[in-house]
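Novice: this one's sequence-less:
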């Protein structure tokens, strides 16, 4: 069921008369839908074949603000949503309500609520494995995929906690840390600095020695793994940073961390995906300076996943490395990100 705008944007306005400030969230069309037992917030622009944009951590629908109107203008119905736990979407309390079956269920419910029969899915960071799982779980609803920065992997033979112990041993690993109550306390103690530091340190704008480290030694603190700059990087306006901070201040960071806390449950309930592949047409893009693809302390975390991408995605049509870009292509190089998306859409 599609709902009217929230109290945050209470008045219907002639949006064609609004200034084209892509960083102003009020210039987008905000909608709500009751699906899968929760209320989802999304923005919508354009008419045509449905394209759904899925963000990762720690972002919002707003990650795609540079792409939404451009893709819509090319003849598509573009929907970018706040995933459950984020922004103006519902924030279920239990971490068990953030497993992959639930978040894929949200996307399925959203497609149905929009009276559409299928969609092309675009995912960044967490959104990448989410859209890949949606393609495997409901291939009838997914026509194609654009994935960014986090290559999906086959379901591992052992649960994530056991895998972390084998690979990282006594090292601290960010996914393991994000599963702890201490992470929530630390992040919320200075939310603005955390967001600014992560956005900067994972980008292509920072120096080599300022890049985020996804693993760190015993005796180090998580706060030592990223750099807080004196000001926001050029690709992130003060207005944009303020919007992220405002939303995470309202929701807290716990709901977003629940995605990490549900990883073991996802593994437990998805044995039926053993050997499953993404058969739909797909492309994958990542930044050459993305710290998540770089080895840390001798461990190459993403390299094997990139090498195996064609195995799990036999319909893969291309892998794009974006020069000078870090972990956030939609914001760091919006023009090239839009080009990759539109080229793929036009090829379907």
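Specialist: Arrived safely, thanks for sending. The shown structure was predicted, so the numbers you read here are calculated from the model rather than taken from an experiment. Numbers count the residues shown, from 1 in each chain.
Novice: For the rest of this, base every contact and every neighbour count on C-alpha atoms.
Specialist: Fine.
Novice: Does residue 238 touch residue 244 like I think?
Specialist: No - the criterion here is C-alpha atoms under 8 Å, and residue 238 misses it with residue 244 at 10.0 Å.
Novice: now the strands: where do they sit in the stretch 201-348 of the chain?
Specialist: Remark: strands assigned in the stretch 201-348 of the chain by DSSP state E, counting those that start in this stretch are 215-216, 282-287, 316-322.
Novice: Show me what counts as buried in the longest one.
Specialist: This points to strand 316-322. For strand 316-322, a neighbour-count test (16 or more other C-alpha atoms under 10 Å) marks 316, 319, 322 as buried.
Novice: need those in CSV with distance to residue 65, can you?
Specialist: Output for the buried residues of strand 316-322, formatted as CSV (distance: C-alpha to C-alpha, whole Å):
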residue, distance to residue 65
316, 26
319, 23
322, 19
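Novice: For residue 301, give its distance to residue 283.
Specialist: According to C-alpha to C-alpha, to the nearest Å, residue 301 and residue 283 sit 20 Å apart.
Novice: of the two, who's got more company?
Specialist: Taking other C-alpha atoms under 10 Å, residue 301 and residue 283 do not tie; residue 283 has more neighbours (21 against 16).
Novice: In contact with the more buried one, which residues?
Specialist: By C-alpha atoms under 8 Å, 6 or more residues apart in numbering, the residues touching residue 283 are 145-147, 316-320, 344.
Novice: In CSV: those residues, plus distance to residue 290.
Specialist: Shown next, in CSV, are the contacts of residue 283 (distance: C-alpha to C-alpha, whole Å):
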residue, distance to residue 290
145, 21
146, 17
147, 14
316, 21
317, 21
318, 18
319, 15
320, 13
344, 22
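Novice: surely residue 201 meets residue 226?
Specialist: Yes - here residue 201 reaches residue 226: they are 5.6 Å apart, a contact under C-alpha under 8 Å.
Novice: another one to put next to it:
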């Protein structure tokens, strides 16, 4: 990782830690939950060598970035403003924005709300679904009824934090390498009852998959041991607030060139249908499903993701 440098940048009234590499057109990489800039460790040097300036921040609430206390500090409007301000602080007028998981939702919204600043967009794992007809938590309650659902479990401040922070090494190992609590297709998760937790019934794997090393897990453990899980969980607690604050997402179209990547075995596919995205993203160049891959695709399938990103970036106007 000798090509990657680190610094702190001021934007939108907070400080973001960023990892960066290379020179050229800017590519902004946004991570999801529960991750950090480190999730892009395989992309930063490859894109940099291909002639791009690549910047991966710790999103507010994560790693070495600021973590405001208030729940509302993690609403989508604030996060998008962070990234617009980050472009300003980097001295860049435009960027290609790439996001995974919650970072994908942020990337899509950056492109939708600020097309003059984000000239193309890549989403991974989470499609752009616009604005639903009802606040998201109401939809989830209708869809899942009495069935346990992780986003509803995350809503009460302090509850999930206490569980996940009780044994951070177990949490990170289980979430990254085991059956995650967001896998609504798994029998373990489907068997949960009210009062169960995110990791209830999930064994912690002794052996890691080939794409994840003990050093990788240790890095994530260190980041969440420093910062805790509150900031990332607060993102889930703003979904209804976002619905109220951003009504334009119901109709605005993302006209920029776009790419969507998803793992064939990503559990999110069970409740985030890609077809709903297509009318809102008319210049969606491709939906690429990576055979056999799960949720953490830029880590699991780094070579394939890098190839897809390089192909997409090369297709864009200079």
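Specialist: Sure, I can see it. The shown structure was predicted, so the numbers you read here are calculated from the model rather than taken from an experiment.
Novice: one step back: residue 119 of the first structure is nearest to which of the strands of the stretch 201-348 of the first structure?
Specialist: strand 282-287 (12.9 Å; C-alpha to C-alpha).
Novice: any idea how far that closest one is from the chain center?
Specialist: Offset of strand 282-287 of the first structure from its chain centre (C-alpha atoms, centre = their mean, to the nearest Å): 13 Å.
Novice: got the angle for that strand vs strand 316-322?
Specialist: Here strand 282-287 of the first structure runs at an angle of 10 degrees relative to strand 316-322 (axes from the mean of the first three to the mean of the last three C-alpha atoms, to 10 degrees).
Novice: quick one on the thing from earlier: could you save the strands of the stretch 201-348 of the first structure as JSON lines and add columns showing distance to residue 307 of the first structure?
Specialist: Shown next, in JSON lines, are these (distance: least, C-alpha to C-alpha, whole Å):
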{"stretch": "strand 215-216", "distance to residue 307 of the first structure": "21"}
{"stretch": "strand 282-287", "distance to residue 307 of the first structure": "12"}
{"stretch": "strand 316-322", "distance to residue 307 of the first structure": "11"}
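Novice: closest to residue 135 of the first structure out of those strands?
Specialist: Per C-alpha to C-alpha, nearest to residue 135 of the first structure of the strands of the stretch 201-348 of the first structure: strand 282-287, 10.3 Å.
Novice: residue range for the closest one in the second structure?
Specialist: Using TM-score structural alignment, the residues of the second structure aligned to strand 282-287 of the first structure are 258-263.
Novice: and residue 201 and residue 226 of the first structure? which has more neighbours close in?
Specialist: residue 201 (28 against 21).
Novice: what does that one align to in the second structure?
Specialist: Per TM-score structural alignment, residue 201 of the first structure is aligned with residue 178.
Novice: could you show me where the helices are in the stretch 101-250 of the second structure, in order?
Specialist: 102-113, 136-144, 150-153, 159-166, 168-177, 187-190, 214-227, 230-236, 239-245 (DSSP state H, counting those that start in this stretch).
Novice: hmm, who's touching the first one?
Specialist: Helix 102-113 of the second structure is contacted from outside by 30-33, 76, 79-80, 83-84, 97-99, 117-128, 249, 252-254, 256, using C-alpha under 8 Å, 6+ apart.
Novice: repeat for the second one
Specialist: With C-alpha under 8 Å, 6+ apart as the contact definition, helix 136-144 of the second structure has outside contacts at 149, 152, 239-240, 243.
Novice: Give the buried subset of the residues you listed as a ChimeraX selection command.
Specialist: Filtering the contacts of helix 136-144 of the second structure down to the buried ones (16+ other C-alpha under 10 Å) takes a single ChimeraX command:
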select :149,152,239,243
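Novice: Out of the contacts of helix 136-144 of the second structure, the closest to residue 48 of the second structure would be?
Specialist: When the contacts of helix 136-144 of the second structure are compared against residue 48 of the second structure (criterion: C-alpha to C-alpha), the nearest one is residue 239, at 34.1 Å.
Novice: where's the aligned partner of the closest one in the first structure relative to residue 31 of the first structure, distance?
Specialist: Aligned counterpart of residue 239 of the second structure in the first structure: residue 263 (TM-score structural alignment). Look at residue 263 of the first structure and residue 31 of the first structure: by C-alpha to C-alpha, they are 29 Å apart.
Novice: One more: residue 155 of the first structure?
Specialist: 34 Å.
Novice: cool, residue 73 of the first structure as well?
Specialist: Remark: distance between residue 73 of the first structure and residue 31 of the first structure (C-alpha to C-alpha) = 19 Å.
Novice: Of those two, which one has the most company?
Specialist: Comparing residue 73 of the first structure with residue 31 by other C-alpha under 10 Å, the one with more neighbours is residue 31, at 18 against 15.
Novice: what's near enough to touch the equivalent of the more buried one over in the second structure?
Specialist: Aligned counterpart of residue 31 of the first structure in the second structure: residue 7 (TM-score structural alignment). Contacts for residue 7 of the second structure (C-alpha under 8 Å, 6+ apart) come out as 17-19.
Novice: What is the equivalent residue in the first structure for residue 57 of the second structure?
Specialist: Residue correspondence to the first structure (TM-score structural alignment): residue 57 of the second structure is matched to residue 81.
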